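1. just a sequence and a predicted model for now, questions to come.
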Amino acid sequence: MSLVLYTGTRNASSWALRAWLALREQGIAFEERIVDIRRPQRFENLARIAQFSPPAAVPVLVDGDHVIFDSLAIMEYASELGATPLLPADIQQRARARSLLAWVHSGLSGICARLSFESSFYPQRRAMTADEVEQCDRLCRVWEQALAESGGPWLFGALSLADLAFVPVVQRIVSHRPDLDGFPLAHDWCERLLARPSVVEWMDEARALPVVVMDDYKP
């Protein structure tokens, strides 16, 4: 089996990060081809992706003649390819994990919409607004409850796609609000998640890249 994963610029491509993590955590060998998705070169680069992937976006996983062009689909594919699926065995827990995955995939209902993944790597980061803190608290309560019910160390006991899907969200939240006061289980879970070797590898490469500060990054 020869897999090729097309990913994006390390400090900007949070969707590709999710797919990449699922493959790495499953110990699946793949060739990675990084596509520069910065402007203006993003348009030409993604036009080339459009030649074999309908959305003209990354990530894209090519497995022989098969093209999988959605981050969540790639994560589930990786889960099934690996020796131990990254979803709970219990049907109800699996449905709950998939509910969290779907929530992340739909944009978390606008949580911290102006705190982009790339902003977590800015050398100078602004404070969260009151609305962003409120939205962050809402998300932390979900994590806190899941961890209390599972007993940890991950949202559903064993590491799952739900944990991995939240990595870019955790990165941007913790970089702006590292203490997470009032949410001890979520705080420790965030630290464990960001300390995983696969996550550290991606983030270290992301930090080494130049950043482009977006115009809307302001209180």
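-> Ah, there it is.

2. could you use CA atoms for every contact and neighbour count after this?
-> Noted.

3. just the helices in the protein please.
-> Ranges of helices in the chain, per DSSP state H, are 14-25, 41-49, 71-81, 91-105, 130-150, 161-165, 167-176, 184-195, 197-207.

4. below is an additional structure, to be compared with the one above:
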Amino acid sequence: MYALYIANKNYSSWSLRPWVLLKALGIDFDERFVPFLQGSSYEEFRKFSPTGLVPCLVDGDLTVWDSLAITEYVAEDHSQVWPTDRAARAWARSASAEMHSGFSALRNICGMNVGVRVRMHEISPTLQANLDRIDELWSEGLSRFGGPFLAGEVFTAVDAFFCPVAFRLQTYGLKLSDSALAYAERLRSLPAMREWYEAGLAESIRDEPHDAEIALAGTLMEDLRAV
């Protein structure tokens, strides 16, 4: 059985991607939770991850790091990870890679923090450009492959890669088209996403650098996390 190392569910967008993929597709794994530490988590994470980062998947004697590499590794034994249709699969891989390497303004300004609600100070041009591209990408996938998921009728890796965006939209009240917002709500309504969200709310661990990002982005309006 796979062992998947992740960090705090409230904060760790990178951990969410392979976790929700495995959960939503019913692929068995053993969750290994290692929380962020005050200061630096590098040495603690280096005990299981060559990069000192999460997520990291261990399969027997093999260690696979980075969310995209984990996805491709799991896909070798589980064909449902990617769409069966060749055109949909090519599009899904391209969109996942774009998410994996891009959208830096959204990542840097709107860090994942599932348990709070924030009113943004402003939407910068670079952040708006990221939001516009996400809207365009989601609209293309939904219309081209018929929905309700980005590459067709079933949840696949491309949806998992955008699950953190669905939480960010909720946290920061970010605006997209009606169809894109409906898709984000569809993701948040998935049982796996509800499980992650409830666990994130229940965490009492706080990571100060992540929480400090809130004041830079906007005004904290509500904190739903456990005390």
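-> Arrived safely. Just so it is clear, the model here is predicted, and its values are computed rather than measured.

5. for Thr7 of structure 1, find the nearest of the helices of structure 1.
-> Distances from Thr7 of structure 1 to each of these were compared using CA to CA; the minimum, 5.1 Å, belongs to helix 14-25.

6. tell me what the closest one is packed against?
-> Of the remaining helices and strands, those touching helix 14-25 of structure 1 by 3 or more CA pairs under 8 Å, 6 or more residues apart in numbering; DSSP states H and E are strand 3-8, helix 71-81, helix 161-165, helix 167-176, helix 197-207.

7. let's go with 6 Å and repeat that
-> Using 3 or more CA pairs under 6 Å, 6 or more residues apart in numbering; DSSP states H and E as the contact criterion, the neighbours of helix 14-25 of structure 1 among helices and strands are helix 71-81.

8. now what about the helix it packs on, what contacts it?
-> With contact meaning CA atoms under 6 Å, 6 or more residues apart in numbering, helix 71-81 of structure 1 is reached by 19, 22-23, 85-86.

9. tell me which two in these are the farthest apart.
-> The most widely separated members of these are Ala19 and Pro85, with 14.5 Å between them, by CA to CA.

10. higher neighbour count, the two?
-> Using other CA atoms under 10 Å as the criterion, Ala19 of structure 1 and Pro85 rank with Ala19 on top: 29 against 17.

11. any idea how many residues pack against Leu62 of structure 2?
-> By the other CA under 10 Å criterion, the neighbourhood of Leu62 of structure 2 contains 8 residues.

12. that one matches what in structure 1?
-> In structure 1, the position corresponding to Leu62 of structure 2 is occupied by His66, as judged by TM-score structural alignment.

13. equivalent analysis for Thr84 of structure 2, please.
-> Counting by TM-score structural alignment, Thr84 of structure 2 corresponds to Ala89 in structure 1.

14. its match: neighbour count?
-> The criterion is other CA under 10 Å. On that basis, Ala89 of structure 1 has 9 neighbouring residues.

15. for Trp196 of structure 2, same thing?
-> As a burial measure, Trp196 of structure 2 scores 20 neighbours (other CA under 10 Å).

16. residue in structure 1 matching it?
-> Correspondence of Trp196 of structure 2 to structure 1, assessed by TM-score structural alignment: Trp202.

17. grab the nearest non-local neighbour of the most centrally placed residue in structure 2.
-> In structure 2, the centroid-proximal residue (CA atoms, centre = their mean) is Pro164; its distance is 3.1 Å. If the residues on either side of it in the chain are set aside, Pro164 of structure 2 comes closest to Ser13, at 5.5 Å by CA to CA, 6 or more residues apart in numbering.

18. kindly report the same for Thr84 of structure 1.
-> Of all residues not flanking Thr84 of structure 1 in the chain, Gln26 sits nearest, at 7.6 Å (CA to CA, 6+ apart).

19. ok, now Gly82 of structure 1?
-> Sequence neighbours aside, Gln26 is the residue nearest to Gly82 of structure 1 in space, at 5.1 Å (criterion: CA to CA, 6+ apart).

20. my guess is that neighbour contacts Pro85, does it?
-> No: with contact defined as CA atoms under 6 Å, Gln26 of structure 1 and Pro85 do not form a contacting pair (8.3 Å).

21. follow-up on the earlier one: residues contacting the match of Trp196 of structure 2?
-> By CA under 6 Å, 6+ apart, Trp202 of structure 1 lies in contact with nothing.
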